[in-house]
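**Q** Below are the sequence and a predicted model; questions follow.
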Amino acid sequence: MASKAAPTRQQKHLAVLIDADNAPAAIVEGLFEEIAKYGIASVKRIYGDWTSPQLGGWKKTLLDYSIQPMQQFAYTTGKNATDSSLIIDAMDLLYTGRFDGFCLVSSDSDFTRLAVRLREEGLTVYGFGEQKTPKPFVSACDKFIYTEILRAETEATKTQAAFNIPEREESPIPAGTKVVTPPPPKPVKQKTPVALITKAIEDISDEDGWSHLGALGQNITKLQSDFDVRLYGYSKLSDLIRHYSAQFELEERGATATGGKSLYVRNRKSK
């Protein structure tokens, strides 16, 4: 009798390793919301010297997000023992064979070689850091997400909730009262890389120049790991494509298994 095939994992199991010395606690909410898009955070560890008052912000969030603090004393001034501890644990977790990917949360380029080593083993590496993160570390990850985006989204959500006060007929706002609504956090914007998108479409397009939008997004990330439509003021790649209708053409095709429609895009010059 033929043996049954092993069940396929529906979601990736991820190990989340946070460098507390190089990641602000203000990102924690947006961080785990973002990680949930890519898989399950099976392991959540954060590294630092917890005797230091500088990590006070993180201490308040550890229990809420079930993050395991890993104590690492600063043995010598000027030497970052935290990095070494995180790297050693990452290799230990790698050799268990239980994970599909790693989330490395830091703006420190010292983790560049770690990211490369994990990818050599066929695992997906998601990097999270500030826009000051050195390019070698950004490029070493399969995908890199800037934490400024996560903080802006979190603050915008909190602001909306705080000022979403239902109207009450019995207590109207007196005439002449000036209602002040604080502005939402400024989005982290950059110049849209139209040339990059154009090249990505050409690389995977069919004979008529059409590319599936989902495949296009994956190809762009392969070419530039920190590509993120939110950096350019959009929530979806399709919104960005529609905005640049002079360069790109978007087409809806037959319904998918979920009832939606597949989107295809091509460069207008290929028509």
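**A** Perfect, thanks for sending it.

**Q** only C-alpha atoms for contact and neighbour calcs from this point on.
**A** Fine.

**Q** So which other helices or strands are in contact with the longest helix seen in the chain?
**A** Using DSSP state H to define each element, the chain has its longest helix at helix 147-163. On a contact count with 3 or more CA pairs under 8 Å, 6 or more residues apart in numbering; DSSP states H and E, helix 147-163 meets helix 28-35.

**Q** Take this one as well and set it beside the first:
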Amino acid sequence: MAQQNDLVAVLIDADNVSPARIGAVMTEVAQYGTASVKRVYGDWTKPQLASWKTAASEHVIQPMQQFANTAGKNATDSALIIDAMDLLYTGRFQAFCIVSSDSDFTRLASRIREDGVTVYGFGERKTPEAFRNACDRFTYLDVLAEPSTADTDTAALKSRIPSAQLRIDGPLVSSLRAAIGGASLDDGWADLAAVGSLVRKQRPDFDSRNWGYAKLSDLVREIGLFEVGPRPGGGVRVKLTPRAK
């Protein structure tokens, strides 16, 4: 579980991420720990990256220059990977955040995890499954609310999927059913936080906001196939109902 004093290295592929999203990303990263290293990689001589200047300055992100020395070769990705390995070898970081939709970072994410360090990925819906699954947790950029949004719960609910559609979402219901069964105690009840953790181990991109719900408990209640109640001592618990088994 992430701790607020965990040190996090945030590495951003400017060629793959819009600067308009970076504020929301940094807000999300703050939940995982302290971003003691924040770097964004690109060839800053390219006009299309000019809009990154203000965003990088506002969020105190260090721009890392990498010229595109050869056409068709992504030198930026190579620079990010080399720096990530250098930072990993210091042993200082409990987590890495890789912000990109590029499958080139699949092996990097896997290698970092081999050292027992957590990897959080951020990218667009087009991000290849291989990279998403190589991360401990992967978050789609479009579900992140901007820091300026007054009510993030309301923002998340704007595009929520109705219960009738949720109940026929086979992969979603099956994943939750299996996780509840795996996390349940003798009385059949399972800690919802543990359920969410189990699902993400199988599906790193699992996030209730993908269906428009700010909290996992809201999503599970809306599905209507599980029994949900307060957990003794605090929190939420969930149980399979006869029709969900």
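**A** Noted; the coordinates are in hand. As the structure is a prediction and not an experimental result, all values here were calculated from the model.

**Q** Once they're superposed, tell me the TM-score.
**A** Overlay of the two chains. TM-score (TM-score structural alignment, normalised by the length of the second structure): 0.88; 232 aligned residues with a CA RMSD of 2.3 Å.

**Q** Mind listing what's buried along stretch 13-33 of the second structure?
**A** Residues of stretch 13-33 of the second structure classed as buried by neighbour count (16 or more other CA atoms under 10 Å): 13-15, 17, 19, 21-26, 28-29, 32-33.

**Q** post-alignment, the following helix or strand past the longest helix of the first structure versus the second structure, mean distance?
**A** Scanning forward in sequence from helix 147-163 of the first structure by DSSP states H and E, the next helix or strand is helix 194-204. Superposed on the second structure, helix 194-204 of the first structure shows a mean distance to its aligned partners of 0.9 Å (mean CA distance after the TM-score superposition for the first structure).

**Q** which residues in the second structure form helices?
**A** Counting by DSSP H, the helices of the second structure are 22-29, 52-58, 75-90, 106-114, 129-134, 152-157, 163-167, 170-183, 192-202, 216-223.

**Q** quick revisit: max pairwise distance over the buried residues of stretch 13-33 of the second structure: which two?
**A** Across the buried residues of stretch 13-33 of the second structure, no pair lies farther apart than 15 and 33, at 25.4 Å, counting by CA to CA.

**Q** chain center to the longest helix of the first structure, what's the gap?
**A** 15 Å (CA atoms, centre = their mean, to the nearest Å).

**Q** One more: stretch 9-29 of the first structure?
**A** Between the centre of stretch 9-29 of the first structure and the centre of its chain there are 10 Å (CA atoms, centre = their mean).

**Q** if we look at it, which residues are touching it?
**A** Contacts of stretch 9-29 of the first structure with the rest of the structure, by CA atoms under 8 Å, 6 or more residues apart in numbering, involve 38-48, 55, 57-58, 61, 82-83, 86, 90, 93, 98-108, 129, 147, 150-151, 154.

**Q** top strand in the second structure by residue count?
**A** For the second structure, the longest strand by residue count, based on DSSP state E, is strand 34-42.

**Q** For burial, what's the neighbour tally of the spatially closest residue to residue 88 of the second structure that is not a sequence neighbour?
**A** Spatial nearest neighbour of residue 88 of the second structure, excluding adjacent residues (CA to CA, 6 or more residues apart in numbering): residue 112 at 7.1 Å. Here the number of neighbours of residue 112 of the second structure (other CA atoms under 10 Å) works out to 20.

**Q** Distance check, residue 112 of the second structure against residue 95 of the second structure.
**A** Distance, residue 112 of the second structure to residue 95 of the second structure, by CA to CA, to the nearest Å: 9 Å.

**Q** Residue 56 of the second structure too?
**A** 21 Å.

**Q** try residue 113 of the second structure
**A** Distance, residue 113 of the second structure to residue 95 of the second structure, using CA to CA: 9 Å.

**Q** Residue 221 of the first structure maps to what in the second structure?
**A** When the second structure is aligned by TM-score structural alignment, residue 221 of the first structure is paired with residue 200.

**Q** Would you check that its match makes contact with residue 137?
**A** Yes. Counting by CA atoms under 8 Å, residue 137 is a contact partner of residue 200 of the second structure at 6.7 Å.

**Q** quick one on the thing from earlier: neighbour count winner among residue 113 and residue 95 of the second structure?
**A** Counted by other CA under 10 Å, residue 113 of the second structure and residue 95 do not tie: residue 95 has more neighbours, with 25 against 17.
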